[in-house]
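Trainee: no FASTA, just this:
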C-alpha cells in the first residue's frame, strides 16, 4: 500500500539565528514564489507543487550548508528556499542531523517536504555529486548543473544517478537543469534522471540531458511498475545511448522535446507503460520510440512528431520499434491544460531555453522564448539566446513544372495558421491569383486525401508579387512525421515516392510573409 505523502504546510519559517549559527545566510528575498510561477505538467496535480514558498530563504555554497539549511528548520516540513552558488562536491558535503537526517557525499532530501533548491548568481554546479530524494514531497530543483556522478570509480555518489527519486516521492518539479556525464556504464556512470519504487506527480521541464549512456527511467525493473504520472517537456536529449526515458508501468506525458543523436534507442515503453508522445522533434537517431530489450510491451499515443533521419530496427522477439510507420497503440487522457509548440520549431526554442543559466526562459506557446515576470532577484550574467547552428539545406528546387495530374485539385487542405484574407483552400484551386499566407513569416500548409495517395513530387508556387520570399523549408509526411525533403525556395521538389494521406510544407524561414498560390502534388 502506498503511504500518503508528507503533509505540506506554508506556515512557519526557519529561525534566522539558527541559520546563522549553522553557517548559512538568511535573506529576505522570496525566491520560492518566484521559482513556482511556472510549474507545469503532472507536478500541478495532487495539490500542486510549491516547494519552499512562504518560508525563509537562505544561501549556501557547500553541500554541508545545504544539509544544514534543511535540518535546522523547526520541523522537516517547514518551508525553505535554498539559493545555491558555486561548486558543490563530495568533499564539501558532510552528513548533518537535526529535524532531518542526511548523508555524506550526496545531497540528500530524505523524509522532508516543502523545499526549493535554486541556483543563483553565476550558477550552481554539483560536480560528481548527485541529488537523492527519498520519502519526500513538494520539492523544486531549479537552475543547477549536475555532472559526472559515478556509481563506480572515484568519487561515487547516489548510485551514479545525477538526480534520483525513490520510495514514496510526490510532487517534484525539476526545471532548467543541466544533467550530464562523460560516458556510459562502463565508465562508471548510470542514469541522469531516475525514478523508482512509488514516485508520482513529477515534471521535468526545460532541461538538458546529454553525453551519457542512460538518460533516465521510471521503474527499476519489470516488477517495479508503481510509479508514473510524470511529464517531460521542452527538454534537450543529446548524445545518449538509451532511456529517454525508459518507462515501466504508469503514464508519462512527453511533449515538445528535442532529441538528437540517440545511439541505440529512445523512448522505451515497457511493462504496460502508457506514453503520450506529442510534437517532439527526433533527429539523427535510432529506434526513438518503441519497446526494446524485453518482451513485456508498453504502449504509446503519438501526434505531431517529426522524425528526421531516423533509422529503425526490424521487429524481433524483444525489439518492437514504433517505426517506420509510427501509429498510436493506446489512448492517454491528460488531466491538466498545456500548450503545444509546433514540432518544427522545437529544436530552436529548446536550444534557447533549456538548461541551467538560461535566464529561466520558457516558450510563450508560439515557439518564442520569453522570460517569466517573476524570477529570482539575485542577478546572474545576462542570458544569451543563441540560435542553433543551421543544417546545410539541399539545393533550391527547380522551377520546371512536373507532368501528370495535379492531385491537389481533388484533395483537401489545412495549415497551422493563416493570414488575414487568405485561405488554406486557395493553394489547391488552380489559380495563381489567390493564395495562403501564414499569420507570421513561418508556418505550415498541408494537402490531405481521404485515402492513401502516392506522391513523389510537389510544386510550390508563389504569387508573382511575393516571388523569392520563401527561405528554408521541410516537406513532411504528416502521417508519420518523417521528413521527406529539406531545402530553400519555392519550386519543384522531388523525393522518394511515398504513400500517404497528408503531406505538409513547413516554412521555417522567409524574408517576409510568404504567399503560396499553389501547393501542387504529383505521383511522378
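Mentor: Thanks, I have it. Bear in mind that the values here come from a model prediction, so they are computed numbers and not experimental data.
Trainee: going forward, measure contacts and count neighbours with C-alpha atoms only.
Mentor: Fine.
Trainee: in which helix or strand would I find the nearest residue to residue 182 once chain neighbours are set aside?
Mentor: Leaving aside its sequence neighbours, residue 182 sits nearest to residue 211 (Cα to Cα, 6 or more residues apart in numbering; 5.8 Å). According to DSSP states H and E, residue 211 maps onto strand 208-218.
Trainee: for that strand, packing partners?
Mentor: Judged by 3 or more Cα pairs under 8 Å, 6 or more residues apart in numbering; DSSP states H and E, the packing partners of strand 208-218 are strand 178-183, strand 191-196, strand 236-242, strand 246-248.
Trainee: buried deepest among those strands, which one?
Mentor: When you average the neighbours per residue for each of the helices and strands packed on strand 208-218 (mean count of other Cα atoms under 10 Å), strand 246-248 leads with a mean of 29.
Trainee: okay, now the one to match up with it:
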C-alpha cells in the first residue's frame, strides 16, 4: 500500500540521515528513529505545546503565491495545515492572496493572524531567496528544513524589514528547526537580522539551525522598553561569522545550550535590561566577548555551566561594557521547566556540524557522543512552586473570581469565558478541542494561594492533566492530574491561568474559583 506523502518524505530524510551518520561517525538519530525526534523541545513544549499543522491537510507549494493560497483556502484561520515547500521562493513568484482565513502580502511570506500551521521544506529543498518569513499575531507554528537567504531592509528588493525570520505582536508557541538563515553582510550592506522576536513573542524554540554571515544574529525585544517577549530556547545551533546579537536579550528568560559559536566578531550572547539566560554546554571558538551585557548600562543576568571557551578574547569592563569573562561565573539562577538532554561541550562542534541546518535529513544528536553524556534530566520544579494534586477539601473564604475578568485560548460554540466566574454551576466554558486554557484576571495585583476547578456534573473526571500558571510571568505555580482544589505558595498577580494539557473528552469548566 502506498504510504501518505508526509510519511514518504520523513522516510527519505531518515535514509539521508543514516548515510550521513555513517560518514561522520557522530551518533545521530533520524526523524523516524524515535517519535521524540519529531517533536518540539525547549520552551515550545510549554504553554500547551507546539504541534503546528499536525492532523491537518497536507499541500505542496513551489511558489510563494501557492503558500499564501494554501493559507487562504482553509476553512478558517486555525484549521490545521501542513505546507510542503520545494524549490526557490522569491519576489517573482510571491504575491498577495486574499481570503477570510489569511492576511498575506506581496513582499514576504506572511503568517499573520493564523494558527496550527507547519511550513516544511521537502524534496530537493526549499530556498526563500531575498524573501523573509514574517510571523505576526499567530500561534502554534512550525517552520522546518528551509533556507532563508539575503533578506534586505534597504536596496532592492526589500523584504520583512531585513529579517530572515521575524516574529512580532502577540506570537506564541513557535518551533523553528533545521533551518539555514544567512546573509551576505551587515547593516551597511542592507541587511538587518536573521532571527528576531518582538512585542510579546513567547514560548519559542530554535533548534538544529545555522545562522551565518550576518552583522546581527537575532534579538528578543526590539528596544529597551520592549521587555514583553520571553521563554526562548536555543539549542544545537551553529552561529558562524556573526558580528553581534547571538542573541541580544532584553528582559525575559532564555535557555541556550549545546550551541556552536564560531567567529562572533564583536559580541555574542548579550543579556541586558534584566534578562535572565541559562548558558550551558556551549562551545565558543575564535570569538570576542561571547557573554555579558554590552552597549548599555542596563544589566542582564546569566547562569553558566559546562561551556568551553576556545580562543575567546574579552574586552575590559566599562560604563557600557560588562563582559562575563575572562572567567565567566553565574550571577543568577534560572529554573528550566522542561526536560532536556545535554551533549558535553567537547563534542558539540562535531554534533552541530553534522546535524544543524536545512537539508540535513532532520538529523539530531542521540546524546551518546561521549560515555559521560547524562540521560534525560528530570523536569525541575520552578522556583517557589511544587507539583500538586487536587485535594479533596474545597477552599473556603471569598471567591475572588466573582467580579473579576476572564479570557482564554479558545471557546467552544455556545460557551463563554465569563461562565467560569458567574457562580452558576449550570453554565460553563469549554475549549475548542480537548485542551486549552482559561484565565481569571484583575485590574490590580491580587494575592492568590488556592483555586478550585469545578467541572459540570456530567463531565467530572474528563480533565486528566493540567498546569496553573502565573499569567504575569509565565511561571508554573502547580501541575497535576484531575480537576479540583489546588494550593500553591501565595502569589501576587494580575492574571492566573489554568492550562488543560490532557483530557479524555471535551472539558466543561463550570467554575474557576480563586482564593487568597
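Mentor: It's in. Since the model is a prediction, treat every value here as computed from it, not as a measurement.
Trainee: ok, back up a step: what stretch of the second structure does the strand holding residue 211 of the first structure fall on?
Mentor: Aligning strand 208-218 of the first structure against the second structure (TM-score structural alignment) gives residues 210-220.
Trainee: average offset of the matching stretch relative to the first structure?
Mentor: Compared with the first structure after fitting, stretch 210-220 of the second structure deviates on average by 0.1 Å (mean Cα distance after the TM-score superposition for the first structure).
Trainee: contacts for that stretch, please.
Mentor: Residues outside stretch 210-220 of the second structure that contact it (Cα atoms under 8 Å, 6 or more residues apart in numbering): 178-187, 191-198, 229-230, 237-250, 356-357.
Trainee: contacting residues for residue 76 of the first structure?
Mentor: Residues in contact with residue 76 of the first structure (Cα under 8 Å, 6+ apart) are 70, 99-100, 111-113.
Trainee: closest to residue 330 of the first structure among those?
Mentor: Of all these, residue 113 has the smallest distance to residue 330 of the first structure: 35.0 Å, by Cα to Cα.
Trainee: quick one: what's aligned to the closest one in the second structure?
Mentor: Superposed on the second structure with TM-score structural alignment, residue 113 of the first structure falls opposite residue 115.
Trainee: tell me how far that match lies from residue 84 of the second structure.
Mentor: 16 Å (Cα to Cα, to the nearest Å).
Trainee: quick one: which of these two has more around it?
Mentor: When residue 115 of the second structure and residue 84 are compared for neighbours, residue 115 comes out ahead with 25 against 22, by other Cα atoms under 10 Å.
Trainee: how near is the more buried one to residue 235 of the second structure?
Mentor: Taken as Cα to Cα, the span from residue 115 of the second structure to residue 235 of the second structure is 24 Å.
Trainee: mind naming the longest strand for the first structure?
Mentor: The longest strand of the first structure (DSSP state E) is strand 443-462.
Trainee: that one packs against which elements?
Mentor: For strand 443-462 of the first structure, the packing partners by 3+ Cα pairs under 8 Å, 6+ apart come out as strand 412-415, strand 491-507, strand 516-522.
Trainee: which residue packs closest to residue 505 of the first structure, ignoring adjacent ones?
Mentor: Nearest non-adjacent residue to residue 505 of the first structure, counting by Cα to Cα, 6+ apart: residue 475, 4.8 Å away.
Trainee: wasn't that neighbour part of a strand?
Mentor: Yes - using DSSP: H, G, I helix; E, B strand; the rest coil, the assignment for residue 475 of the first structure is a strand.
Trainee: my guess is it meets residue 492, correct?
Mentor: No - checked against Cα atoms under 8 Å, the pair residue 475 of the first structure and residue 492 is beyond contact range at 11.6 Å.
Trainee: where do the strands of the stretch 251-400 of the second structure begin and end?
Mentor: Remark: strands assigned in the stretch 251-400 of the second structure by DSSP state E, counting those that start in this stretch are 253-257, 260-264, 269-272, 276-280, 283-288, 291-294, 301-305, 308-313, 321-323, 364-365.
Trainee: could you look up the SS state of the residue nearest the centre of the second structure?
Mentor: Most central in the second structure under Cα atoms, centre = their mean is residue 204, positioned 1.2 Å from the mean C-alpha point. Put simply, residue 204 of the second structure is strand when judged by three-state DSSP.
Trainee: and it, what is it in contact with?
Mentor: By Cα under 8 Å, 6+ apart, the contact set of residue 204 of the second structure is 42-44, 172-176, 231-233.
Trainee: then residue 112 of the second structure?
Mentor: Contacts of residue 112 of the second structure (Cα under 8 Å, 6+ apart): 102-104, 134-138.
Trainee: now it. Nearest residue, chain neighbours left out?
Mentor: Of all residues not flanking residue 112 of the second structure in the chain, residue 136 sits nearest, at 4.7 Å (Cα to Cα, 6+ apart).
Trainee: one more: residue 296 of the first structure?
Mentor: Spatial nearest neighbour of residue 296 of the first structure, excluding adjacent residues (Cα to Cα, 6+ apart): residue 271 at 4.9 Å.
Trainee: aligned to that neighbour, what sits in the second structure?
Mentor: In the second structure, residue 271 of the first structure lands on residue 273 (TM-score structural alignment).
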